[in-house]
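> pasting the sequence and the predicted model now:
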Amino acid sequence: METTELAVRTGGEQRVVDLTAQVQDALDGWEAGDGLLSVFVPHATAGLAVLETGAGSDEDLLRALAQVLPSAGPQERGWRHAHGSPGHGRDHVLPALVSPSLVVPVLRGRPALGTWQSVCLVDTNVDNADRRVRLSFLPG
């Protein structure tokens, strides 16, 4: 198995970060053939998604998450997890909805994604600007 860790700086705002080019760079460096790529974010307040970026879907995802997991207003008093910025408790619920891991099939050294699909880090936590993402390739 080949493995590496990506350092991703998300800054102090909610973001969806496209990791597809970095995933491909890792596969190229390993001279990967066919197999499975595990992508894992070892953080309690971030997740991963496969979605279209650049056409508004990334912003739509953040808006939908804000509706499902509101961070401000009267609801913020309902979050029991209370440290960090106001409403930070919702960031700890995020990985239950946006998984911290995913597996992507790899064919001939390329992620077998659909035409408009990208591997993305989803980070709603404005308190932690530095993230790590673990890539592990299992040849098959």
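Structure received.
> C-alpha from now on. contacts and neighbour counts both.
Noted.
> wait, what's in contact with Gly87?
70-72, 76-77, 79 (CA atoms under 8 Å, 6 or more residues apart in numbering).
> hold the first one in mind and look at this next one:
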Amino acid sequence: MIRTIEIQLPHHERGYHLVTAEIFNRLPQLPEVGLLHLFIKHTSAALTINENADPDVRNDFASFFDRIVPDGAPYFRHVYEGDDDMSAHIKASLLGASLTIPIKGGRPNLGTWQGIYLCEFRNDGGSRRITATIVG
């Protein structure tokens, strides 16, 4: 069985947002065993899995990525949509557009302290679309 659905996440402000429940609550019944593939359909936001308990993780992500890829760097040429344009694209490429999560017992099989983050790199990114593909 292969099934694909589209998930629309509402606008999230710039930052790193735990969206595990938002995504999982929109999934259909999952097979007993399989894979869940999530793909964000944007070039200025990313998905990643990381620690879901300490909110400082979000601040540390922002501090790190804003330092290595600053908005408005004078060497960026692709700035048609503002100072956060090219930096958002680079950050999205560094973290990636997709995740694959095993399914076990009819549930996504994340670790105890793992959560899915929407990494929003634009000051006004709008809503974001994710394609979820379920294989089982």
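Alright, I've got the coordinates. All of these numbers come straight from a predicted model, not from anything done at the bench.
> before we move on, the earlier item: now a PyMOL select for only the buried ones of the contacts of Gly87 of structure 1.
Here is the PyMOL command that selects the buried residues among the contacts of Gly87 of structure 1 (16 or more other CA atoms under 10 Å):
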select buried, resi 70+71+76+79
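> so stretch 39-52 of structure 2 corresponds to what in structure 1?
Mapping stretch 39-52 of structure 2 onto structure 1 (TM-score structural alignment) gives residues 40-53.
> which residues touch that stretch?
Contacts of stretch 40-53 of structure 1 (CA under 8 Å, 6+ apart): 18, 39, 57-58, 91-95, 98-102, 116-125, 131-135.
> please apply the same query to stretch 15-27 of structure 2.
Residues outside stretch 15-27 of structure 2 that contact it (CA under 8 Å, 6+ apart): 5, 7, 9, 52, 58, 61-62, 115-121.
> what about that stretch, distance to the chain center?
Averaging C-alpha positions (CA atoms, centre = their mean, to the nearest Å) puts stretch 15-27 of structure 2 9 Å from its chain's average.
> quote the end-to-end distance of that stretch.
Terminal residues of stretch 15-27 of structure 2 are spaced 24 Å apart (CA to CA, to the nearest Å).
> list the buried residues in that stretch.
Applying 16+ other CA under 10 Å to stretch 15-27 of structure 2 flags 15-20, 23, 27 as buried.
> now swap in stretch 106-125 of structure 1 and tell me
Buried residues in stretch 106-125 of structure 1 (16+ other CA under 10 Å): 106, 109-111, 113, 118-125.
> in structure 2, what range does that stretch match?
Using TM-score structural alignment, stretch 106-125 of structure 1 corresponds to residues 103-122 of structure 2.
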